[in-house]
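1. I need the structure of the sequence given here:
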Amino acid sequence: MTHAMRFHETGGPEVLVWEKVDVGQPGLGEARVRHTAIGLNYVDTYVRSGAYPASLPSGLGTEAAGVVEAVGPDVTDVKVGDRVAYSGGPQGAYSEERIMPADRLVVLPDGISDQQAAAMMLKGMTAQYLIRQTYMVKEGETILFHAAAGGVGLIACQWAKALGATVIGTVGSDEKAELARAHGCDHPIVYTRENFVERVREITHGSMVPVAYDSVGKDTFSASLDCLSPRGLMVLFGQSSGAVEPLNLGILAQKGSLYVTRPTLGTYAAKRADLLAMAQDLFEVVLSGAVKIEINQTYPLREAATAHRDLQARKTTGSTILTV
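-> This is a model prediction of the structure:
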């Protein structure tokens, strides 16, 4: 028997319980993975709280790294002994071992540690589709990225800077402003005391930005529209402050024929070929040194509830992992 962190009812971090689970053997198209490191992501709190649906009782987490222990009879994508990582698939990463769809596993290259992989697969792949696909950030452009000191933000700021962009980012404190600045954010804005729309206008000399990336949601969405240049793109990819109110589409016309999209990693990486291409792009930029994956907090898996409390209290920065 192995152990996993699960929940039998939705609610706060206290609903997470450490219990024995029977993993079993992998079937067709499956692999059994022994975890070494697990990624902590804000979306996990949405699932645990009931904001995102889950069939109860449920495991939690969709990002981890480890070693393949067994494979189903038809599996060719991975083999026993491979170091692998994943982001996506069914809930259940908060566990010592688990069964995974083999086509969701990516073999790790030399030079990428298990801990790095667990810290960057979801956040790094999210950054990849945001700045390389949803809107292809180009040299000479100025972009706006909210929560620039968060896990996705620190990776995206470094990556956008490496592409030659000027990065404006919002953060919640002076400490986080310095962290963002050290990771490629040219103009960190402390939104708790600065009006970020006015600051974007000042920084861009009134031209505003072609794209705004927002994982905060309710607290920043409306004002972010005012940061966009005509025909600009609003990319809403999270809602840490709450869901955005229903949008009157006429506002997009009034503010300059704007675009809005609500992308997800699940859609962009649904096909295995796309998943592998995105992972390769991420691995290359990390191995080149242009993007550094820094793990700023580590918690034992058994203390996942504490990790959730700290994450929701905005006590964390960058990437956090749970260790087995």
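2. Going by C-alpha atoms from here, please, whenever you check contacts or count neighbours.
-> OK.
3. and residue 79, how many neighbours does it have?
-> Residue 79 is flanked by 18 other residues according to other Cα atoms under 10 Å.
4. in what helix or strand does residue 320 lie?
-> strand 319-323 (DSSP states H and E).
5. brain fart, residue 45
-> helix 42-49.
6. Tell me the gap between the helix or strand just after that helix and the middle of its chain.
-> Going down the chain from helix 42-49, the next helix or strand is strand 63-71, by DSSP H and E. Offset of strand 63-71 from its chain centre (Cα atoms, centre = their mean, to the nearest Å): 20 Å.
7. this one next, for a side-by-side:
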Amino acid sequence: MHHAIRIHEHGGPEVLRWDELPMPSPGPGEALVRHAAVGLNYIDVYFRTGLYKPPALPATIGMEGAGTVEAVGDGVTELKPGDRVAYATAPIGAYAEFRTIKAERLVKLPGDISFDTAAAMMLQGMTAEYLLLRTFKVQPGQTILIHAAAGGVGLIMCQWAKHLGCTVIGTVGSDEKAALAKAHGCDHPIVYTRDDFQAKVKEITGGKMLPVVYDSVGRDTFMKSLDCLAPYGMLVVFGNASGAVPPFELGMLAAKGSLYLTRPTLATYTAKREELAGSAAALFGVVQKGVVKIEVNQRFPLKDAAEAHRALEGRRTTGSTLLIP
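-> Sure, this is the predicted structure:
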């Protein structure tokens, strides 16, 4: 037997239950992984609340983990028991002491990357990779805006974008978070609870505005994010921590300067094995070189996942948060 955090219904953090379950065994093409650490991400909240629908209830949520291969199923040749691995893709099921997952969704960890670092960075780091290098390929000399700059994805993006030669503007919720973002490559942190970020962007850019805005906040920032863009600029909405963006008139993009709008997902950008491997390799590379430092600022026992969710939704977290089985 082993334990997992499951939801039997959708709702607040209180619906997260610590269930005892039979030990899983790997089927053909699968590996059984003993988790050493599990990553906490806002997408977990979406599955808990029902914004994203799991295949069925009860469901074990969670998208990201790192650990050791315990066994492999028929047809698996690229992995063996004892291999150190990590992942950050569907299907859900990471909030568990053990889980089975398709072997092709796992990547082997370099020896100098710990389980904690891997579980803290895979989803957020590969998200940063596709956003900066593929969704909108940033160029040296560009000025960009990253919302939630002191969060897990935000801190990684600030460091990576700075390394790529960008001037980074970031929104944060407090002076403490502003200092954290600045220490990780954000040139111009804006405390959105005090300052109008659209006005500050106009001031910082001398009225030229921006080629791209990366927005994981959603409803509360959407309209002003559009207004931060220069003509032909792109708004990349990759999350909705404040709620889903309501319907809007498409002609608005034309009126505001022939703007582009996209809603990408990590699932799409890592759907093919070669894309997953390439994204992970790029992430491992910048971490191993010290270009990107992964900040694990909160740890909770896996059985206390509800408290971790309360902290995340209450904006009491910075950097990455781990759940420890």
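8. Quick TM-score on the pair, please.
-> TM-score of the superposed chains, computed with TM-score structural alignment, normalised by the length of the first structure, equals 0.99; 324 aligned residues with a Cα RMSD of 0.7 Å.
9. what's the angle between the strand holding residue 320 of the first structure and strand 63-71?
-> 40 degrees (axes from the mean of the first three to the mean of the last three Cα atoms, to 10 degrees).
10. Nearest the geometric middle of the first structure, what residue?
-> residue 123 (3.0 Å; Cα atoms, centre = their mean).
11. Tell me how far that one lies from residue 112 of the first structure.
-> 15 Å (Cα to Cα, to the nearest Å).
12. can you check residue 238 of the first structure too?
-> 27 Å.
13. which of the two has more neighbours?
-> The neighbour comparison of residue 238 of the first structure against residue 112 (other Cα under 10 Å) goes to residue 238, with 20 against 14.
14. tally of neighbours for the residue nearest to residue 115 of the second structure when sequence neighbours are not counted?
-> Spatial nearest neighbour of residue 115 of the second structure, chain neighbours left out: residue 66 (5.5 Å); criterion: Cα to Cα, 6 or more residues apart in numbering. Residue 66 of the second structure has 30 neighbours, counted by other Cα under 10 Å.
15. which residues does residue 66 of the second structure contact?
-> 35-38, 84-87, 115-116, 118-119 (Cα atoms under 8 Å, 6 or more residues apart in numbering).
16. what about the counterpart of residue 156 of the second structure in the first structure, neighbour count?
-> In the first structure, the residue matched to residue 156 of the second structure (TM-score structural alignment) is residue 155. Using other Cα under 10 Å, residue 155 of the first structure has 32 other residues around it.
17. Tell me the secondary structure at residue 155 of the first structure.
-> helix (DSSP: H, G, I helix; E, B strand; the rest coil).
18. just the strands in the stretch 101-250 of the first structure please.
-> 106-107, 142-145, 166-171, 187-190, 209-214, 228-236 (DSSP state E, counting those that start in this stretch).
19. returning to that earlier point: so what's the nearest residue to the residue nearest to the centre of the first structure once chain neighbours are set aside up against?
-> Counting by Cα to Cα, 6+ apart, residue 123 of the first structure lies nearest to residue 152, which is 4.7 Å off, once chain neighbours are set aside. Residue 152 of the first structure makes contacts with 123-124, 126-127, 318, as judged by Cα under 8 Å, 6+ apart.
20. any idea how far residue 292 of the second structure lies from residue 304 of the second structure?
-> For residue 292 of the second structure, the distance to residue 304 of the second structure equals 29 Å [Cα to Cα].
21. Would you agree residue 287 of the second structure is in contact with residue 293?
-> Yes - the criterion here is Cα atoms under 8 Å, and residue 287 of the second structure meets it with residue 293 at 6.2 Å.
22. Spit out the contact partners of residue 211 of the second structure.
-> 142-144, 229-234.
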